[in-house]
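Asks: take this sequence and fold it.
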Amino acid sequence: MEFQTIRVNESGGVTRIVMNRPEVMNALSARMRRELIAAFDGARGRAIVLTGEGRAFCSGQDLQDASDVQAVDFERILAEEYVPLLSRITGAPVPVIAAVNGVAAGAGANLALACDVVIAAETASFIQAFTRIGLIPDAGGTHWLPRQIGLARAMGAALFAEKIPARQAADWGMIWEAVPEAGFEAHVAARAAHLAAGPTLAYAALRQALRGSFEQDLDGALAQEARLQGECGASADFREGLAAFLEKRAPRFRGG
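Replies: Take a look at the predicted model:
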């Protein structure tokens, strides 16, 4: 696919996907959703970074992306376009970092929260803007928010639709970290390089275990944990990690 709304590059084992509609704050059009799905399907890096061009990460659903905005079939769009995109993010075989460079609003905020790690510039913010136009949080918002920040904060964020600065989001546990804008890109690059050099199989297993933990009781979680640890313990990455530990050197993981 020839990309028109995003840019993709691969370097040093990292796939970098950039939403590239800065004139509309990277609003999610139907074409952008298709292109993002294609980009995740085609990613070959050992880590993926999702970010936005310009002053925004993503302002959410492009409400101008229809001839008759009032006739938009949100149920169909969510089921047929957002669910496949979110499944590409959560089901990616490698860790996914959301590098939130600016405002992340509506579906754009929840696109970020679907990623494994959210790193935001301190000047960035998150807005569950849906009630401002008579909607509810979507694109996974009703799932991620209460799990990450608790019901009380999730309810307030959704009902009042107020801006949550990146530092507050980090303090709440909504995101991993908020870092100074100066050096933000270099910091994200270093984080992505760290993951790209890590044990890919173990990363995949721990993501599966942690993401599935809310749907399991303790017995189920322990059984899954044992099964996944067995797979990791039989891997070349574990053998290399153990050898590096004993030899007091940095490991050279290859994946598998």
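
Asks: from here on, contacts and neighbour counts on C-alpha atoms
Replies: Noted.

Asks: which residues touch the helix or strand Leu201 falls within?
Replies: Here Leu201, judged by DSSP states H and E, is contained in helix 200-212. Residues outside helix 200-212 that contact it (Cα atoms under 8 Å, 6 or more residues apart in numbering): 46, 93-95, 116, 221, 224-225, 228-229, 232, 235, 237, 253-256.

Asks: report the next helix or strand after that helix in sequence order.
Replies: Next element after helix 200-212 (DSSP H and E): helix 218-233.

Asks: now do the next helix or strand after that next one: everything it contacts.
Replies: Remark: after helix 218-233, the chain's next helix or strand is helix 236-247, criterion DSSP H and E. Residues outside helix 236-247 that contact it (Cα under 8 Å, 6+ apart): 199, 201, 232-233, 250-256.

Asks: of these, select the buried ones using a ChimeraX command.
Replies: A single ChimeraX command selects the buried members of the contacts of helix 236-247 (16 or more other Cα atoms under 10 Å):
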select :199,201,232,251,253,255
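
Asks: possible to save the contacts of helix 236-247 as JSON lines with distance to Pro165?
Replies: Converted to JSON lines, these look like this (distance: Cα to Cα, whole Å):
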{"residue": "Pro199", "distance to Pro165": "33"}
{"residue": "Leu201", "distance to Pro165": "34"}
{"residue": "Cys232", "distance to Pro165": "38"}
{"residue": "Gly233", "distance to Pro165": "41"}
{"residue": "Ala250", "distance to Pro165": "37"}
{"residue": "Pro251", "distance to Pro165": "37"}
{"residue": "Arg252", "distance to Pro165": "38"}
{"residue": "Phe253", "distance to Pro165": "37"}
{"residue": "Arg254", "distance to Pro165": "38"}
{"residue": "Gly255", "distance to Pro165": "37"}
{"residue": "Gly256", "distance to Pro165": "39"}
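
Asks: centre-most residue in the chain?
Replies: Cys115 (1.7 Å; Cα atoms, centre = their mean).

Asks: buried residues in stretch 228-236?
Replies: 228, 232, 235-236.

Asks: quick one: which of these is nearest to Arg153?
Replies: Arg153 lies nearest to Leu228 out of those, by Cα to Cα, at 33.1 Å.

Asks: wait, what's in contact with the closest one?
Replies: Ala205.

Asks: please tell me how far it sits from Gly220.
Replies: 12 Å (Cα to Cα, to the nearest Å).

Asks: also Gly42?
Replies: On the measure of Cα to Cα, Gly42 and Gly220 end up 33 Å apart.

Asks: got the angle between the helix holding Leu201 and helix 218-233?
Replies: 170 degrees (axes from the mean of the first three to the mean of the last three Cα atoms, to 10 degrees).

Asks: next, the structure of the following sequence, for comparison with the previous one:
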Amino acid sequence: MAAPVLVERDGGVLVITLNRPDKLNSFNDAMQEALRGALTIAETEAEIRAVLLTGAGRGFCAGQDLGDRNMSGDGPPPDLRETIGTHYNPLIRRLKALPKPVIAAVNGVAAGAGANIALACDIVLAAESAKFIQAFSKIGLVPDCGGTWSLPHLVGLARAKALAMLAVPVPAAQAEEWGMIWKAVPDAELMDQARTLAAEMAAAPTFGLGLIKQAIEAAGDNTLDQQLDLEREMQGRAGRSPDYAEGVSAFMAKRRPAFSGLPPQEETRQGETTQGDEA
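Replies: The predicted model follows:
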């Protein structure tokens, strides 16, 4: 039986492939568990400095595997609050909190939870044949995996409501035009472009990228004054990192920088002390 998630280390990139192609990579419990394990690798291994998430076969992810539900009427309906609280909400929170860039390579249909998991990634590339579908209303449900938050932020209130209520597919080119994703690319070029981008991100100043990610995520809830204060604090942290020193040195010497991705030494020591205290 094939593993529900494939994990590949490609230099500093962790390539995670959802691997239930016969089910359009829809989620069951085994895939959820395997994806949690893959993200733990990304979180704990310092040499991993970027994540690339994609799907096997002709689809990215069709959301929850509805065939995994007992809807026969013989018993109580499934507790979707438990499913979301146990699986999907922690997944989105981990993607957002990971202090490393996460790139989605959407190779085909991304529907339901699959669409919103892709939109939770930091940079989304999609094959021109790919489509994003908020399929929830077709079965009487509400978008989850942060869809009701990400859609209004990405495409505005009017489009978000229409997409969620009508469940119409959004082709990749339209998604790019609307600002829902970063770029639509020819199908044959998707994985080459995605791997190149992921490798570029893995060679970048990882600590600084993590701060950028955190700052932009905070902007939606902050006032301008709060965001200015946050930028001041984060710039202070970034300015103490070895990558800032390396970046300036490389700029002055007109050479390519060799970033380590490491945080400032005092933050490393603090993290080690905290782990030791917890142990």
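
Asks: surely the residue nearest to the centre of structure 1 touches Ile97?
Replies: Yes. If you go by Cα atoms under 8 Å, Cys115 of structure 1 and Ile97 touch, sitting 5.9 Å apart.

Asks: in structure 1, what residue corresponds to Trp149 of structure 2?
Replies: Aligning on TM-score structural alignment places Trp149 of structure 2 opposite His143 in structure 1.

Asks: next, count neighbours for its match.
Replies: 15 (other Cα atoms under 10 Å).

Asks: can you tell me the SS state at it?
Replies: helix (DSSP: H, G, I helix; E, B strand; the rest coil).

Asks: where exactly do the helices run in structure 2?
Replies: Ranges of helices in structure 2, per DSSP state H, are 29-44, 80-83, 89-97, 113-119, 147-155, 157-166, 172-178, 190-202, 206-219, 224-239, 242-253, 265-278.

Asks: which of those helices has the highest mean neighbour count?
Replies: helix 113-119 (a mean of 26; mean count of other Cα atoms under 10 Å).

Asks: residue range for that helix in structure 1?
Replies: Counting by TM-score structural alignment, helix 113-119 of structure 2 lines up with residues 107-113 of structure 1.

Asks: mean deviation of the matching stretch from structure 2?
Replies: Superposed on structure 2, stretch 107-113 of structure 1 shows a mean distance to its aligned partners of 0.3 Å (mean Cα distance after the TM-score superposition for structure 1).

Asks: contact partners of that stretch?
Replies: Under Cα under 8 Å, 6+ apart, the answer for stretch 107-113 of structure 1 is 27-28, 57-61, 86, 98, 100, 104, 118, 126-128, 137-141, 144, 174-175.

Asks: chain center to stretch 152-161 of structure 2: distance?
Replies: 19 Å (Cα atoms, centre = their mean, to the nearest Å).

Asks: first-to-last residue distance for that stretch?
Replies: For stretch 152-161 of structure 2, the first-to-last residue distance is 8 Å (Cα to Cα).

Asks: cool, stretch 103-117 of structure 2 as well?
Replies: Termini of stretch 103-117 of structure 2 sit 11 Å apart (Cα to Cα).

Asks: distance from it to the middle of the chain?
Replies: For stretch 103-117 of structure 2, the separation from the chain centroid amounts to 10 Å (computed by Cα atoms, centre = their mean).

Asks: same question for stretch 141-160 of structure 1.
Replies: Worked out by Cα atoms, centre = their mean, stretch 141-160 of structure 1 lies 17 Å from the chain centre.

Asks: ok, stretch 24-44 of structure 1 next?
Replies: 13 Å.

Asks: cool, and stretch 158-168 of structure 1?
Replies: 18 Å.

Asks: which part of structure 2 lines up with that stretch?
Replies: Under TM-score structural alignment, the match for stretch 158-168 of structure 1 is residues 164-174.

Asks: now the end-to-end length of that stretch.
Replies: 16 Å.

Asks: which residues sit against it?
Replies: Counting by Cα under 8 Å, 6+ apart, 126-138, 142-143, 183-184 sit against stretch 164-174 of structure 2.

Asks: please name the nearest non-neighbouring residue to the residue nearest to the centre of structure 1.
Replies: Spatial nearest neighbour of Cys115 of structure 1, excluding adjacent residues (Cα to Cα, 6 or more residues apart in numbering): Val96 at 5.4 Å.

Asks: identify the residues contacting the one you found.
Replies: Counting by Cα under 8 Å, 6+ apart, the residues that Val96 of structure 1 touches are 47-50, 89, 115-117.

Asks: so which of those residues hold up in structure 2?
Replies: For these, the aligned pairs still in contact in structure 2 (both residues aligned by TM-score structural alignment, their matches' Cα atoms under 8 Å) are 47-50, 89, 115-117.

Asks: tell me the one of the residues you listed nearest Ile6 of structure 1?
Replies: Closest to Ile6 of structure 1, out of all of these and judged by Cα to Cα, is Leu50, at 10.3 Å.

Asks: that closest one maps to what in structure 2?
Replies: So, by TM-score structural alignment, Leu50 of structure 1 is matched to Leu53.

Asks: contacting residues around Gln265 of structure 2?
Replies: Ser241.

Asks: show me what it lines up with in structure 1.
Replies: Checking TM-score structural alignment: Gln265 of structure 2 goes with nothing.

Asks: and Tyr88 of structure 2, by the same measure?
Replies: Aligned partner of Tyr88 of structure 2 by TM-score structural alignment: Tyr82.

Asks: are any of the kept ones among the contacts of Val96 of structure 1 buried, and which?
Replies: Buried, going by 16+ other Cα under 10 Å: 47-50, 89, 115-117, out of these.

Asks: could I get those as CSV with distance to Ala193 of structure 1?
Replies: As requested, those are exported to CSV (distance: Cα to Cα, whole Å):
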residue, distance to Ala193 of structure 1
Ala47, 8
Ile48, 10
Val49, 10
Leu50, 14
Ile89, 18
Cys115, 17
Asp116, 15
Val117, 14
